[in-house]
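> sequence unknown, structure follows:
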């Protein structure tokens, strides 16, 4: 074990490929598993029950809410647990539009937003008569605040812009965009799934903030939406009064506890300089690839304002999916999507103005808690060799 209690090697990664796909999902931290296990066995009670079996689950749920809130600078009563980031986005966007009561609600988002938000916007347009504006991004994937200012109007209910892009790691100017939006009287939602736990995130900048467990070493199936006091939302699930009446259903205490434990660990890791360690590994990987393949490596996204764990590069002369297929010792993602066996360029890279060749040659290499210098050395050498390094 390390000084922070983290296992040197995650049991799920032992003997497998080098894992460079932390932005897709993270292995559950064994300390998170240990925290949630009692609530799958002994502490089975309904947290709403007034008898002894409900006491411990209720206390655990309250602590988890407080731990998640502390990670993003919020209050415990502002945290609403959901089953996924997609559900949290749905509650924020649909909830705000339907609660507004406007006959022609206007929603603004941006071209490289997560599909959960974009698809919800499409549904609001189709089913509820909403008007949707999709802002373009520049070559680094960033929204120009001036474009947002020009798009805001009297019918704008909500603006939704993600904190960090899941493919490139690009960090949007959230504080500036949110300030513009709130001065105009509209709500600002931020999907911070990729950012929370990797960098400091301040929920006070925004009205609604999405937090996702499986991006920060908790299990899949648990997420949260931070809702600023005074924000009115239509519930996403109707029924009992759980989760401030916004999401009915008996709470899954074990998963909420897992998210709380993951939030505590993330807070400790941020305070101990974890982003700096990961950023150094990412930069070493970039340097090694650039030296092994001179003139062929192109960074996708901003060189500075991006997640410390994310490296998205295009390699001249290769297709990303074919390159990874030649390197089974590495688990990573590409800049293309596969539909029925046919590969198409990433919509994110396309929205950034990249041509088909560059987008199809892209790799997303994302590091995390169990990434090591040895992983970086192996990955750089294997990728360079497969790409035809001289």
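Structure's in. What do you need? No experiment lies behind these values; they were computed from the predicted model shown.

> hey, let's count contacts and neighbours off CA atoms from now on
Will do.

> Can you give me the neighbour number for residue 242?
A count of nearby residues for residue 242, using other Cα atoms under 10 Å, gives 17.

> let me redo that: residue 374
When neighbours are counted by other Cα under 10 Å, residue 374 comes out with 11.

> element containing it?
helix 373-386 (DSSP states H and E).

> For that helix, name the packing helices and strands.
helix 274-292, helix 320-325 (3 or more Cα pairs under 8 Å, 6 or more residues apart in numbering; DSSP states H and E).

> Would you mark the buried spots in the shortest one?
Residues 320, 321, 323, 324 are the ones in helix 320-325 that count as buried (16 or more other Cα atoms under 10 Å).

> List the residues that contact the residue lying farthest from the centre of the chain.
Largest separation from the mean C-alpha position in the chain: residue 51, at 38.0 Å (Cα atoms, centre = their mean). For residue 51, the contact set (Cα atoms under 8 Å, 6 or more residues apart in numbering) is empty.

> Turn the helices and strands packed on helix 373-386 into CSV, columns for distance to residue 247.
Output for those, formatted as CSV (distance: least, Cα to Cα, whole Å):
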stretch, distance to residue 247
helix 274-292, 33
helix 320-325, 40
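
> So which of those helices is nearest residue 257?
helix 274-292 (22.6 Å; Cα to Cα).

> For residue 195, see how far away residue 161 is.
12 Å (Cα to Cα, to the nearest Å).

> what touches both of these two?
Counting by Cα under 8 Å, 6+ apart, nothing touches both residue 161 and residue 195.

> Next, count neighbours for the residue lying closest to residue 105 once chain neighbours are set aside.
Distances taken as Cα to Cα, 6 or more residues apart in numbering place residue 130 nearest to residue 105, at 5.0 Å, with adjacent residues excluded. When neighbours are counted by other Cα under 10 Å, residue 130 registers 23.

> Where do the helices of the protein begin and end?
Here the chain has its helices, by DSSP state H, at 30-36, 52-71, 85-100, 115-128, 145-151, 174-183, 253-271, 274-292, 320-325, 347-351, 356-360, 373-386.

> got a list of what the nearest residue to residue 286 once chain neighbours are set aside touches?
With Cα to Cα, 6+ apart as the criterion, residue 286 has its nearest non-adjacent residue at 7.2 Å, and that residue is residue 311. Neighbour list for residue 311: 168, 169, 282, 286, 299, 364, 365, 366 [criterion: Cα under 8 Å, 6+ apart].

> Structure two is appended below for comparative analysis:
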């Protein structure tokens, strides 16, 4: 990280040494294709299945199937497109939230331009979904309701159980993007029909994620070829990436209480150090390792460029460089100027109190310089 203090845990997390150690044997000498029937292939397959068991156990949803993917974006597309394609003729509506990650929001909008009906539910000023609007839109024509557990930009925790109940009452399926909440925020038991997760958001490697499907849920494959992963996801799996994911998930379960206590301490310090900044999104109903902050008179893009000693962001890494204000912050009712004055700080297992204090000083000094020049 070239010595920079890393505060961008929502974009990706540092790779756990234990996960790296688990990956190395499957790069060399265990390089065999896990779909081959010879002995080295079977050994690689065993590593994949052990990893599958570990990730499924960490999810704690019981039963169902876990399909490995290249990441959560693919998992979300598999779930959404696969279910909508397989939906009966009378159910052509997908209902999701305006603040969803682009992998869900853009997929839903794409379906809306291809013969399906797409509804983006509004949120309140705190970022939480309008449940009255949800109740009005989720009806007998709805095939799927999709919602994040924890928002990637502002950290708010959506009422997944309430949205799932509305979906179930209407006979619709419920999909949850649990990427930012996996291992940090509980998924309500029995609420989800499909769940997407990603390894690199929990100290695992990039390039691998998973889609969990509850028993009885059927989707159509959107990738065709070799019929791997039970015919739902063609393509050769990487035993190394799967092994790293499995160990990262198991370690996350083992360390969950310790990590949560550490993050709470960091969050308290960060809120104190950034006391003259406003928090975007709910203050109480959020994952505390994500702070989206705003200070009038600040240009976040310039701030990120100027503060070379800290790695932080202005929102989703997927949308960085687009030049457009965050669709999440816009949905909260923020003006373009307020959105462009907002930064996101993400921290976790490997962040120290000293990191927070030093980062706050560097960011605060640069922000004060900007405001002084603008005065």
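Structure's in. What do you need? Just so it is clear, the structure is predicted and the values come from calculations on it, not from any experiment.

> re earlier: which among the contacts of residue 311 of the first structure gets closest to residue 350 of the first structure?
Using Cα to Cα, the contacts of residue 311 of the first structure come closest to residue 350 of the first structure at residue 168, 12.2 Å.

> got the contact list for the residue mapped onto the closest one from the second structure?
The alignment partner of residue 168 of the first structure in the second structure, by TM-score structural alignment, is residue 154. Counting by Cα under 8 Å, 6+ apart, residue 154 of the second structure makes contact with 127, 280, 281, 286, 290, 291, 292, 328, 344.

> Could you pull up the residues touching the last one?
By Cα under 8 Å, 6+ apart, the contact set of residue 344 of the second structure is 8, 153, 154, 290, 291, 292, 293, 312, 313, 314, 315.

> now, which of these sits nearest residue 218 of the second structure?
residue 153 (30.9 Å).

> Pull the number of nearby residues for the spatially closest residue to that closest one that is not a sequence neighbour.
In space, and not counting its chain neighbours, residue 153 of the second structure is closest to residue 315: 5.3 Å by Cα to Cα, 6+ apart. Look at residue 315 of the second structure: counted by other Cα under 10 Å, it has 27 neighbours.

> what's the answer for the one 4 residues further on, then?
Applying the criterion other Cα under 10 Å, we find 15 residues in the vicinity of residue 319 of the second structure.

> Tell me the spacing between it and residue 287 of the second structure.
Where residue 287 of the second structure is concerned, residue 319 of the second structure sits at a distance of 21 Å (Cα to Cα).

> Could you do residue 20 of the second structure as well?
On the measure of Cα to Cα, residue 20 of the second structure and residue 287 of the second structure end up 27 Å apart.

> Look at those two and report which has more neighbours.
Neighbour tally, residue 20 of the second structure and residue 287, criterion other Cα under 10 Å: the higher count belongs to residue 287, 25 against 20.

> which one in the first structure is aligned with that one?
Alignment note (TM-score structural alignment): residue 287 of the second structure maps to residue 307 of the first structure.

> I'd assumed residue 163 was in contact with that match.
No - between residue 307 of the first structure and residue 163 there is no contact under Cα atoms under 8 Å: 9.9 Å.

> what residues are shared contacts of those two?
Residues touching both residue 307 of the first structure and residue 163 (Cα under 8 Å, 6+ apart) are 171, 195.

> outside of stretch 138-151 of the first structure, which residues touch it?
Contacts for stretch 138-151 of the first structure (Cα under 8 Å, 6+ apart): 108, 110, 112, 133, 135-137, 170-173, 176-177, 180-181, 300-302, 348, 351-354.

> can you check stretch 107-127 of the first structure too?
Against stretch 107-127 of the first structure from outside (Cα under 8 Å, 6+ apart): 85-86, 89-90, 93-94, 97, 130-137, 141, 143, 151-152, 156-162, 165-166, 347-348, 351.

> what's the mean deviation for the biggest strand by length in the second structure versus the first structure?
When the second structure is parsed with DSSP state E, its longest strand is strand 142-148. Compared with the first structure after fitting, strand 142-148 of the second structure deviates on average by 0.5 Å (mean Cα distance after the TM-score superposition for the first structure).

> Can you check what angle separates that strand from helix 102-112?
Counting by axes from the mean of the first three to the mean of the last three Cα atoms, to 10 degrees, strand 142-148 of the second structure lies at 160 degrees to helix 102-112.

> Point out the other helices and strands that strand 142-148 of the second structure packs with.
Under the contact rule (3+ Cα pairs under 8 Å, 6+ apart), strand 142-148 of the second structure is packed against helix 72-86, strand 93-97, helix 160-169, strand 173-177.

> try 10 Å
With contacts taken as 3 or more Cα pairs under 10 Å, 6 or more residues apart in numbering; DSSP states H and E, strand 142-148 of the second structure sits against helix 72-86, strand 93-97, helix 102-112, strand 117-121, helix 160-169, strand 173-177, strand 194-198.

> Quick check: which of the ones you listed has the most neighbours on average?
Greatest average neighbour count among these goes to strand 194-198 (a mean of 28), per mean count of other Cα atoms under 10 Å.

> which helices and strands sit right next to it?
Strand 194-198 of the second structure packs on helix 39-59, strand 65-69, helix 72-86, strand 142-148, strand 173-177, strand 209-213, going by 3+ Cα pairs under 10 Å, 6+ apart.

> In CSV: those, plus distance to residue 373 of the second structure.
Shown next, in CSV, are these (distance: least, Cα to Cα, whole Å):
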stretch, distance to residue 373 of the second structure
helix 39-59, 50
strand 65-69, 48
helix 72-86, 41
strand 142-148, 39
strand 173-177, 42
strand 209-213, 45
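
> so which of the ones you listed comes closest to residue 367 of the second structure?
Nearest of those (Cα to Cα): strand 142-148, 31.6 Å.

> residues contacting residue 322 of the first structure?
Contact partners of residue 322 of the first structure, counting by Cα atoms under 10 Å, 6 or more residues apart in numbering, are 334, 360, 361, 386, 387.

> what do you get for residue 9 of the second structure?
152, 180, 200-203, 289-290, 311-313, 344-351.

> Need the counterpart of it in the first structure.
Applying TM-score structural alignment, one finds that residue 9 of the second structure aligns to residue 22 in the first structure.

> next one: residue 223 of the second structure
Per TM-score structural alignment, residue 223 of the second structure is aligned with residue 237.

> Its match against residue 94, yeah?
No - Residue 237 of the first structure is beyond contact range of residue 94, at 11.8 Å (criterion: Cα atoms under 10 Å).
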